[in-house]
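S.K.: Fold the stuff below for me.
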Amino acid sequence: MAVNGRPVIDSPAADTPSAAAPFYRAVGDEVEVFRAAARRGLPVLLKGPTGCGKTRFVEAMAHELGKELVTVAGHEDMTSADLVGRFLLRGGETIWVDGPLTRAVRDGAICYLDEIVEARQDTTVVIHPLADHRRELPLDRLGTTLPAAPGFQLVISYNPGYQSVLKNIKESTRQRFVAIELDFPPADIETEIVAHEAGIDGETAGTLVTLGRAIRSLDGSPLREVSSTRMLILAGGLVAEGLSLRSAVRAAVVRVLSDDPDVVRALGELADAVLPQ
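M.R.: Sure thing, here's the model as predicted:
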């Protein structure tokens, strides 16, 4: 479905099997690019700030394509065994247990490696044979190589504005992927998203979006992260539960963005200026 020329991935009637479809409002051509990549079995790299909708986008595309989604959150202690699998002792026997990446390769699922650069670089090398023409996963501990089942697709994401120079995707990895760049949506689309996800009226959602955009545009901001669409949805959810708009903003936005008393006070003053009296 499309609204004003933009694809919308949404839930049909509640009594249909696809009633739980994730809501996603496209901003550019990301849906079309992902569909094309999926048809060719090409891996996809998602770039964008925290809370802009990268995970929701993958969830929506997996649902649309009718594929299982296996999600793995990257962290600095992640090893290749965490992705591929390991031998474990069970009932006095040593058995092999597939990791999430191996399960996705076997089942033809989408494997989403979120914030992949948080993992060690020697860990991410394991995805190279999956991300090029070979489409296979070496299982060194089993002495075999596992070909990807039809339908398997690898998706990774990272936040280029947040990661340090020491934590970036190697060129040898990056050049294997089709890149989709996501960002916070325009105000009208973000308002629609916040209203839909939080279950609040458009006017309240619009006020939250206005505040979010004001925080994002602060000159010389000391904030490491800005107010994301996710944060605005959380604030809207508190409003939907009966909390006042000011209390919701302070709990879900102002106090979350910083622990510095001066910054918190300044953000509170900005919120007071934007929110209706």
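
S.K.: rest of the way, CA atoms for contacts and neighbours
M.R.: Will do.

S.K.: What is the burial count for His268?
M.R.: For residue 268 the amino acid is Gly, not His. Counted by other Cα atoms under 10 Å, the residues lying close to Gly268 total 18.

S.K.: Thr144 now?
M.R.: Around Thr144 there are 10 residues (other Cα under 10 Å).

S.K.: Roughly how far does the residue nearest to it when sequence neighbours are not counted sit from Leu69?
M.R.: Distances taken as Cα to Cα, 6 or more residues apart in numbering put Pro138 closest to Thr144, at 6.3 Å, once the chain neighbours are dropped. Pro138 sits 21 Å away from Leu69, taking Cα to Cα, to the nearest Å as the criterion.

S.K.: try Arg246
M.R.: For Arg246, the distance to Leu69 - Cα to Cα - is 37 Å.

S.K.: go on, Arg216?
M.R.: Noted for Arg216: a distance of 32 Å to Leu69, by Cα to Cα.

S.K.: And those two? Which one has more around it.
M.R.: It is Leu69, of Arg216 and Leu69, that has more neighbours when counted by other Cα under 10 Å, with 20 against 16.

S.K.: I have a second one here; can you model it like the first so I can compare?
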Amino acid sequence: MSYKGKYLLLYVNVLNDIRDIMYHSLENQNGSKSETCSPNCIDNVHEETVVKAIIRPFQKRNDERELEGYSDSSREASSQEEYNFFLATLNLDAHLASSLVCEFSIFPKFRKRFFRYVKRNFNFNHCIAVFPGNCSKTETQHTNLNQYNEVKEKLVDFVIEIIPIYPKQKVDYAWTYRIGGQTVKKMLLEEAFAWFSTLGGAYSSLGDHFLSFAEQAGKIAMKQLKIAEEEGDPVLACKVKLFFAQSLMQRGYIVESGRILRTQYKFAKSLIVQDTKLLTMCRALRKRWKYVKNNAISNS
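M.R.: Below you'll find the model as predicted:
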């Protein structure tokens, strides 16, 4: 008996646990248009046969509740006497297996080339799954696949089983403790900065009418500056200095606030990856500074 490929199936076997099977059609290999196949385009009878022949042997055979929950199509598949397929098992590194499955699920050309590579470098064993009643029993026959390449008579599936090999993992406890402390510290600093931003914004909004609130907003900005320097974030420190310049502006220190605004605007423009929000803050405060300066000159 000679065989021709119908579907290429690929799955990952992790400790006898198979979650999903990916499909690719092999019937249109010689055509001009490559056919991409998913489980939705496979008929229910064929899919249930594949599930019963491949996945079921790895599950508990005495779980009769699952067997009773089969659909009519699965009962029709169970009535078949046998299911022929060719199986190749690949032991791959877990990272390589993950990348391979991702590429297989996206690119049809990769599926065909990967199938040709496996045929050249690995052995496909002829497997026959027999369904006596509601159970499945798989028999493996070691055959040479090359003898089936000339005459094409019967359609069968080619199954590639990937068994991931996980490298030995070493837990670096010293680095975990070190980075864990830094993470907690950064979380606390960001929380404190958020509270100061909310409180400082409230004081700053009232600083246009009350001098004491403007002074309090400046003190909060200095506390935020300490947090920004503790985190080592120059962009955050630049924003805090803009807050402090606004406080100076509200208290009548026009020259000092203008000097801070010019310095921080140059810093924002010198960044390799420019922060649009920071530039917008600089331009907005610059316009406000000009407005306050003109009012101060006209009043004097």
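
S.K.: what TM-score comes out when they're superposed?
M.R.: TM-score for the superposed chains, counting by TM-score structural alignment, normalised by the length of structure 1: 0.21, backed by 102 aligned residues with a Cα RMSD of 6.4 Å.

S.K.: Neighbours of Glu68 of structure 2, how many?
M.R.: With other Cα under 10 Å as criterion, Glu68 of structure 2 counts 10.

S.K.: just Arg246 of structure 1 next, same as before
M.R.: Arg246 of structure 1: 16 neighbours (other Cα under 10 Å).

S.K.: next one: Ser204 of structure 2
M.R.: Neighbours of Ser204 of structure 2 (other Cα under 10 Å): 25.

S.K.: In three-state terms, label the residue nearest to Gln141 of structure 2 when sequence neighbours are not counted for me.
M.R.: Leaving aside its chain neighbours, Gln141 of structure 2 sits nearest to His126 (5.1 Å; criterion: Cα to Cα, 6+ apart). Three-state assignment for His126 of structure 2 (DSSP: H, G, I helix; E, B strand; the rest coil): strand.

S.K.: quick one: His126 of structure 2 and Tyr83 touch, right?
M.R.: No. His126 of structure 2 is beyond contact range of Tyr83, at 10.6 Å (criterion: Cα atoms under 8 Å).

S.K.: quick one: Phe199 of structure 2 from Phe114 of structure 2, how far?
M.R.: Careful, residue 199 of structure 2 is Leu and not Phe. Going from Leu199 of structure 2 to Phe114 of structure 2 by Cα to Cα gives 61 Å.

S.K.: same for the longest helix along structure 2, what does it pack against?
M.R.: In structure 2, with assignment by DSSP state H, the single longest helix is helix 173-206. When contacts are defined as 3 or more Cα pairs under 8 Å, 6 or more residues apart in numbering; DSSP states H and E, helix 173-206 of structure 2 sits against helix 211-231.

S.K.: Quick one: list the elements packing against the helix it packs on.
M.R.: By 3+ Cα pairs under 8 Å, 6+ apart, helix 211-231 of structure 2 packs against helix 173-206, helix 234-250.

S.K.: what would these look like in TSV with distance to Leu87 of structure 2?
M.R.: TSV is the format used below for those (distance: least, Cα to Cα, whole Å):
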stretch	distance to Leu87 of structure 2
helix 173-206	42
helix 234-250	58
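
S.K.: Looking at those, which one is packed in the most?
M.R.: helix 234-250 (a mean of 23; mean count of other Cα atoms under 10 Å).

S.K.: buried stuff in stretch 266-277 of structure 1?
M.R.: Buried positions in stretch 266-277 of structure 1, judged by neighbour count with 16 or more other Cα atoms under 10 Å: Leu267, Gly268, Ala271.

S.K.: can you pull the contacts of Ile233 of structure 1?
M.R.: With Cα atoms under 8 Å, 6 or more residues apart in numbering as the criterion, the residues that contact Ile233 of structure 1 are Val194, Ala195, Glu197, Ala198.

S.K.: and it, what element?
M.R.: Following DSSP states H and E, one finds Ile233 of structure 1 within helix 229-240.

S.K.: After that helix, heading C-terminal, what element do we hit next?
M.R.: Sequence-wise, the next helix or strand downstream of helix 229-240 of structure 1 (DSSP H and E) is helix 245-249.

S.K.: Run through who's touching that following helix.
M.R.: Ala235, Gly236, Leu238, Val239, Ala271, Asp272, Leu275.

S.K.: Tell me who's in contact with the fifth one.
M.R.: Residues touching Ala271 of structure 1, when contacts are defined by Cα under 8 Å, 6+ apart, comprise Leu211, Arg246, Val249.

S.K.: Looking at those, which one is closest to Glu93 of structure 1?
M.R.: The closest of the contacts of Ala271 of structure 1 to Glu93 of structure 1 turns out to be Val249 (Cα to Cα; 53.9 Å).

S.K.: Just want the angle from the longest helix of structure 2 to helix 234-250.
M.R.: 20 degrees (axes from the mean of the first three to the mean of the last three Cα atoms, to 10 degrees).

S.K.: Show me where structure 1 has its strands.
M.R.: Taking DSSP state E to define them, one finds strands in structure 1 at 2-3, 6-9, 24-25, 44-47, 69-73, 85-90, 93-98, 110-114, 136-139, 144-147, 153-158, 178-181.
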